[in-house]
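*Asks:* next one to model:
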Amino acid sequence: MKLSRCFLAGLACIIMTTQTSLAAMQDQGTNGKVEWGVVRQFQITSSPVDIAHSLDGKYAFVLTKNSEVLIYDIKGALLGTIPVNKGVTSIALDPLGQFLHLSDSENDKFYTLAIDFVVDINTVDAPFKGKKDAPVTVAVFSDFQ
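*Replies:* Sure, this is the predicted structure:
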């Protein structure tokens, strides 16, 4: 009788372990001297292949199996999509966040893309001089000398 109880207890442990491994990722946990907790998660349209993020944590770049790079902001909003060759297998962002590097193992190529973000500026009720519909150019100087 004791043997069958041990067998049933062992079988229950195996079933529980299998069910746990099939479940979604745990939100937090501890193992040895490591603790983890999910800070944010994004629902993406295709399986991820590689990921890169800006050093300031504002942007995440996700290379997918659909041969595209999805760009998310810190809140999880999709900002844009960049189509890439099917051979692209890894991505990396330069330290300043200005260039996205792609390695294409199928075509033996390495690409560097310049990354810029379009920002809408609300000018409603702002004072202006000249024609209301005149073209405007904005120059940004970031060298702060």
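*Asks:* going by C-alpha atoms from here, please, whenever you check contacts or count neighbours.
*Replies:* OK.
*Asks:* contacting residues around Glu106?
*Replies:* Neighbour list for Glu106: Lys86, Gly87, Val88 [criterion: C-alpha atoms under 8 Å, 6 or more residues apart in numbering].
*Asks:* what's the closest non-adjacent residue to the last one?
*Replies:* Excluding the flanking residues, the one nearest Val88 by C-alpha to C-alpha, 6 or more residues apart in numbering is Asp104, at 4.0 Å.
*Asks:* and the strands in this protein, which stretches?
*Replies:* Counting by DSSP state E, the chain has strands at residues 28-31, 34-37, 48-53, 59-64, 68-73, 78-83, 88-93, 99-104, 109-114.
*Asks:* the first one: which residues count as buried?
*Replies:* Neighbour counts using 16 or more other C-alpha atoms under 10 Å place no residue of strand 28-31 among the buried ones.
*Asks:* so what touches stretch 88-102?
*Replies:* Contacts of stretch 88-102 (C-alpha under 8 Å, 6+ apart): 49-55, 63, 67, 103-106, 110-116.
*Asks:* just the buried ones from those, in ChimeraX syntax?
*Replies:* This is the ChimeraX syntax for the buried subset of the contacts of stretch 88-102, where burial follows 16+ other C-alpha under 10 Å:
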select :49,50,51,52,53,54,63,67,103,104
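*Asks:* here is the second sequence; please produce its structure so I can put it next to the first one:
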Amino acid sequence: MKISVEITGIFLSAVMSLFTGIASAQPIDIDWTPVGQIKLESPPLDVDSTADGELVFVLMPGKVVVYNESANHQLNQIPVDQGYNRLTYSTETETLILTSSITNDLKVIHIDQVYKISVEGSPFLGPENAPVTIAVFDDYECPYCAKMEAVFSQLLAKYPEDLKLVIKQYPLRNHPNARQAALAVMAAHKQGKFWEFHSQLFANYKELSIQKMDEIAESFDLDMKQFRKDILSHDVLKLIVRDVREGQKIGVSGTPSIFLNGKQVKNPTFRNLDQLIERELAK
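*Replies:* Alright, predicted model coming up:
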């Protein structure tokens, strides 16, 4: 028993020493690479950035200037009162917080990142030039995507002249039939049956298989020879790869990911989407 205790003590001492060494390790040098530089038009009062570094906020007298991650291109500027001299960005709430040590004022500004989403070649419902566009990154084995179909139907019925719904393909890797479903629905699109096929895929999302997709195709009297050919075509694959890469680029990590006029919607309930549409139409 005594030997065991002594060995255990030595082992624990060695482990603690190892972790202590890791915790206290110091860098021996730094490496640095200039990312960007720009001449500001007036002295900056404060600066902050988003957690991913994609946006840089520079507070100047009377305004906040927003730059891209390389600080070589101005994206926008926000007018503020002259007295504000401190700025911070909250990643959790996506807000800019401005304070003034002169007037003791505090101002909070919500920031929405706006993305340009390609819709060329993507199926859509509603007017092509509608003032509001909802782009949805979908996966046909995603139960939440299936549930959103009813919400979109309600919105399209309420805003027949003002809303355009665009479907983007984003099959997730953990859904074994989602990629084949994306290929199949875009092949059906080439025969003018996208929305019918789209609806049936979601109606059967729990039991998707190649056989089920063939059954759906046959039920719409598709040219099956052409359908199977289009599933393997470069044109169909190219559209899906474009959607996936675009989604990855703008931070899509799950489905459904919904963007309204380029701004991601974090709480896509009917009520919230309805309010956001009204806000866009009021601009």
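*Asks:* TM-score for this pair?
*Replies:* TM-score of the superposed chains, computed with TM-score structural alignment, normalised by the length of the first structure, equals 0.62; 110 aligned residues with a C-alpha RMSD of 2.5 Å.
*Asks:* quick revisit: possible to save the strands of the first structure as JSON lines with distance to Cys6 of the first structure?
*Replies:* Listed next are the strands of the first structure as JSON lines, based on distance: least, C-alpha to C-alpha, whole Å:
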{"stretch": "strand 28-31", "distance to Cys6 of the first structure": "26"}
{"stretch": "strand 34-37", "distance to Cys6 of the first structure": "32"}
{"stretch": "strand 48-53", "distance to Cys6 of the first structure": "42"}
{"stretch": "strand 59-64", "distance to Cys6 of the first structure": "46"}
{"stretch": "strand 68-73", "distance to Cys6 of the first structure": "50"}
{"stretch": "strand 78-83", "distance to Cys6 of the first structure": "52"}
{"stretch": "strand 88-93", "distance to Cys6 of the first structure": "48"}
{"stretch": "strand 99-104", "distance to Cys6 of the first structure": "53"}
{"stretch": "strand 109-114", "distance to Cys6 of the first structure": "58"}
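*Asks:* of all these, which one is nearest Lys2 of the first structure?
*Replies:* Closest of the strands of the first structure to Lys2 of the first structure is strand 28-31, at 31.9 Å (criterion: C-alpha to C-alpha).
*Asks:* what packs against the closest one?
*Replies:* The contact analysis (3 or more C-alpha pairs under 8 Å, 6 or more residues apart in numbering; DSSP states H and E) places strand 28-31 of the first structure against strand 34-37.
*Asks:* after superposition, how close is the strand it packs on to the second structure?
*Replies:* Aligned to the second structure and superposed, strand 34-37 of the first structure gives a mean residue distance of 6.0 Å (mean C-alpha distance after the TM-score superposition for the first structure).
*Asks:* re the thing from before, corresponding residue for the residue nearest to Val88 of the first structure in the second structure?
*Replies:* Counting by TM-score structural alignment, Asp104 of the first structure corresponds to Ser100 in the second structure.
*Asks:* who's in contact with that match?
*Replies:* By C-alpha under 8 Å, 6+ apart, Ser100 of the second structure lies in contact with Gly83, Tyr84, Asn85, Arg86, Leu106.
*Asks:* if we go to 6 Å?
*Replies:* Contacts for Ser100 of the second structure (C-alpha atoms under 6 Å, 6 or more residues apart in numbering) come out as Gly83, Tyr84, Asn85.
*Asks:* what lines up against the last one once you look at the first structure?
*Replies:* Under the alignment (TM-score structural alignment), Asn85 of the second structure pairs with Thr89 in the first structure.
*Asks:* what's the spacing between its match and Tyr72 of the first structure?
*Replies:* Separation of Thr89 of the first structure from Tyr72 of the first structure (C-alpha to C-alpha, to the nearest Å): 19 Å.
*Asks:* can you check Val49 of the first structure too?
*Replies:* 15 Å.
*Asks:* now the nearest residue to Leu55 of the first structure once chain neighbours are set aside: how far from Cys13 of the first structure?
*Replies:* Leaving aside its chain neighbours, Leu55 of the first structure sits nearest to Pro95 (6.5 Å; criterion: C-alpha to C-alpha, 6+ apart). Separation of Pro95 of the first structure from Cys13 of the first structure (C-alpha to C-alpha) stands at 47 Å.
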